[in-house]
Structure formats: structure tokens, C-alpha cells
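Visitor: could you work out the structure for the sequence below:
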Amino acid sequence: MSTPDPSTAVSPPLALTTGARAVRALRQFVKFGLVGGAGVGVNMAVAVVMNKANGGTANAQDVLFAIPGTDFNVRFTSLVWIVGFLVANLFNFQLNRSWTFRSANRAPWLQEFGPFLLVGSVAAFVGLFLKVALTNPTSPIYLASDWFHEDAGLHSREYWAQLITIVVTMPVNFLVNKLWTFRHVRNRHLARVEEIERTKAA
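Guide: This is a model prediction of the structure:
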């Protein structure tokens, strides 16, 4: 009895499906990263514009208002982070919706943007504390090196803290948005559409 030639063996369909899914996920991650990179540019552009409008990054720690009942304050750097996030989030969503996770089964724009904004807001909330920690001299992760100063944009502690925080929060954004915003929400929308079609056909 002859033995099968391993070189001509056909892989099980499941293996092919798993491989195809892995390739697709990798492709989506690369696209998400490219979109995220563009979003970083948008976010940093917002940071530069806002800081310049406020007299430069040397004023990034200006107090906007005190948090009632505490010894803490909300500073201009926090406002920069929030506004930068909101602008970049909208930019990233539109590109991810139309390119990274493009599908014929897309849910309506608002149904997808809501979860995307929610996921981004959670990441931004965590990122806000991270950025504050990177720019607060009393923090254990303060960017304390003499290389960081506000005399030149390239060395700006404010800008580097913004950039580091974006990079740290991006992978979480990708994973949750892939599994929830662009999969679960769309599958739920498709199920509703199919149910309506079945009802009409009955």
C-alpha cells in the first residue's frame, strides 16, 4: 500500500478558514494601525494648535478650574487631551468604517459611531490619567529626564506625553472595536434586517 505524499495533502477546511481569518485579522490590524497613525497626526495637530493658542506648551499646566472637594485641579493639558481625542476619534471612525472594517453589512452610521465613541471614551479616560501622570512631577512615571523641556517642540514633555498615551491606548481600541463595534453591532443589525425580510415574506 502506498503512503500519501505529504506535499500533495490537502489541509482541512477548518485550517484554511482559521488561516484566512488570521490573515484577515492581521490585515485589519495593519489598516487600523495606518488609520491610527493618521489619527495620531490629527490628534497631535490639535495639541499643537491648542497649545500655541494658549501661549505655548510652557502653559500646558495652567489650571482651568479646581475639582470641588479635592486638592486637585483640571489643567489645560487635560483639555488638550480631551479635544484631541474627540477630533481624532471622529476621523478614525470614518476611515475605519469605510476602509479597515468595510463591509456590505454595515449598520447605520450612528449605530456604529455610538459604540466606537464609547470604546474610545473609556480608553481616553484611562489615557487622561496616564498623560497627567507623565506630566506631573510627583508621579512615579513622570518624564523627568532633562531631555524633556518646553523650549523646543521636539523636546516638549507635553507633546511626548500626548504621543505616548495615544500609542499605549491604541491596541485596546483596536481589539474592542473589532469585536464589538464592527462585528457584534453589524451582526445584530444584519439579524434585524433578516428578521424583517422574513416577516415581509411570510
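Visitor: from here on, contacts and neighbour counts on C-alpha atoms
Guide: Fine.
Visitor: mind checking the longest helix of the protein?
Guide: helix 13-53 (DSSP state H).
Visitor: what's whichever helix or strand comes after it in contact with?
Guide: The C-terminal neighbour of helix 13-53 among helices and strands, as given by DSSP states H and E, is strand 63-66. Applying CA atoms under 8 Å, 6 or more residues apart in numbering, the external contacts of strand 63-66 come out as 72-76.
Visitor: which ones among those residues map onto helices?
Guide: Per DSSP H, these map to helices at F76.
Visitor: with the contacts of strand 63-66 in mind, which one is nearest to V83?
Guide: Nearest to V83 among the contacts of strand 63-66: F76, at 10.7 Å, using CA to CA.
Visitor: which secondary structure elements does the helix or strand hosting V168 sit against?
Guide: Using DSSP H and E, V168 sits in helix 157-176. Applying 3 or more CA pairs under 8 Å, 6 or more residues apart in numbering; DSSP states H and E, one finds that helix 157-176 contacts helix 13-53, helix 109-135.
Visitor: how far does the longest one sit from its chain's centre?
Guide: Between the centre of helix 13-53 and the centre of its host chain there is 8 Å, according to CA atoms, centre = their mean, to the nearest Å.
Visitor: one more to put side by side:
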Amino acid sequence: MIHLARTLTEKIEKLTGLPVKRLMKFGFVGGSGIVVNMSFFYIFNEFTSFSYKISFVFAFEISIINNFILNTLWTWKDRKTKDKKEKKIRFFKYHLITLSAALINFLILWGLVEYFAFNKYLANLIGIFAGMSINFLVNHKWTFKKIP
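Guide: Have a look, this model is predicted:
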């Protein structure tokens, strides 16, 4: 079964040119980020006097740090750098891209809650998935680009 999945992944990569294995890793890291985000979103909503909007900001920031570390160590481990300046630049780029995705996430969360009376947790989850594709592509091409 594992051999079949690996073969299928390689064929899809050859046909589309997309880094499917890396995208899958990014998805797993993102999944852990969702757990981190939703856990802290819940904690801040239920155990503080924060609004769902403020809870979103804190939960998202914590998940950004979690995901950057995991993506650096696993998803793009072949593109590591020992240069401290480059590491800081990567974190800044990653943060910028993820904040752009966060804006999309927040607008979806806010719009669904305020205008369509969605459950705030479901709305947040929908927003998280909406930003993932852009997040991966820009990080792959810019933040973690191959260094010649």
C-alpha cells in the first residue's frame, strides 16, 4: 500500500510539476497548526474575556510559530540555512505570507460570523483552509526557495 501511494505521488509530481510530497508534509504541519490554533482559540474564548477577534489574533500567532518551526525542520529540511541573518529573513517572509493568509482567514471568519451567523469555530476552520493554498505556493517559491 505504501509503495502504491509513493508511486502514485511520483506520477502526479511528474505530470503536474507540483511538489506533491512537500505539499503533503505542509498539509500535515498545517493540520498540527489547526490543532494548535483551534486549541488556543478555544482557550482564549472560553477562559478569558477576549472577544473571538482578539482570540483569533493570539491563536493565529502561536500557530504561525509552531508551523514555521515544523516546516523548517521537516517540510523544507533540504533547504536549511546556517546563516542567522537568512533564518531571520525566512521567518519574516514566512510571517508576512502567513499574515496575508491570516487576513483572508479573519475576513472569512468575521464575515461568516457577523453576516451569516455561523458558529465561530466552524467559521475559523473554513478560514484556515482558505489561506492554505496561497500560503504553500508563496512559501515554496519565495521563503524556502532553492538556494543555488
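Visitor: TM-score of the superposed pair?
Guide: Here the TM-score for the pair of chains, by TM-score structural alignment, normalised by the length of the second structure, is 0.81; 134 aligned residues with a CA RMSD of 2.3 Å.
Visitor: and the next element down the chain from the helix holding V168 of the first structure?
Guide: Following helix 157-176 of the first structure in sequence, per DSSP H and E, is helix 185-201.
Visitor: list the buried ones in that next one?
Guide: 185-187, 189-190 (16 or more other CA atoms under 10 Å).
Visitor: now the angle from that helix to helix 109-135?
Guide: 170 degrees (axes from the mean of the first three to the mean of the last three CA atoms, to 10 degrees).
Visitor: read off where stretch 101-113 of the second structure ends up in the first structure.
Guide: The alignment of stretch 101-113 of the second structure onto the first structure (TM-score structural alignment) spans residues 123-135.
Visitor: mind listing what's buried along the helix holding V168 of the first structure?
Guide: 157-163, 165-166, 169-171, 173-174, 176.
Visitor: go on, stretch 33-53 of the second structure?
Guide: So, applying 16+ other CA under 10 Å, buried residues of stretch 33-53 of the second structure: 33-34, 36-38, 40-42, 44-45, 52.
Visitor: may I see the residues you listed organised as JSON lines, with distance to I12 of the second structure added?
Guide: JSON lines is the format used below for the buried residues of stretch 33-53 of the second structure (distance: CA to CA, whole Å):
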{"residue": "G33", "distance to I12 of the second structure": "26"}
{"residue": "I34", "distance to I12 of the second structure": "26"}
{"residue": "V36", "distance to I12 of the second structure": "30"}
{"residue": "N37", "distance to I12 of the second structure": "31"}
{"residue": "M38", "distance to I12 of the second structure": "32"}
{"residue": "F40", "distance to I12 of the second structure": "36"}
{"residue": "F41", "distance to I12 of the second structure": "36"}
{"residue": "Y42", "distance to I12 of the second structure": "38"}
{"residue": "F44", "distance to I12 of the second structure": "41"}
{"residue": "N45", "distance to I12 of the second structure": "42"}
{"residue": "Y52", "distance to I12 of the second structure": "40"}
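Visitor: ok, the residues you listed vs P19 of the second structure, which is closest?
Guide: Nearest member of those to P19 of the second structure, counting by CA to CA, is G33, at 20.5 Å.
Visitor: contact partners for the residue mapped onto the closest one from the first structure?
Guide: In the first structure, G33 of the second structure lines up with G39, judged by TM-score structural alignment. Applying CA under 8 Å, 6+ apart to G39 of the first structure gives the contacts 88-89, 91-92.
Visitor: out of those residues, which are shared with the second structure?
Guide: Mapped onto the second structure and checked by both residues aligned by TM-score structural alignment, their matches' CA atoms under 8 Å, these keep the contacts 88-89, 91-92.
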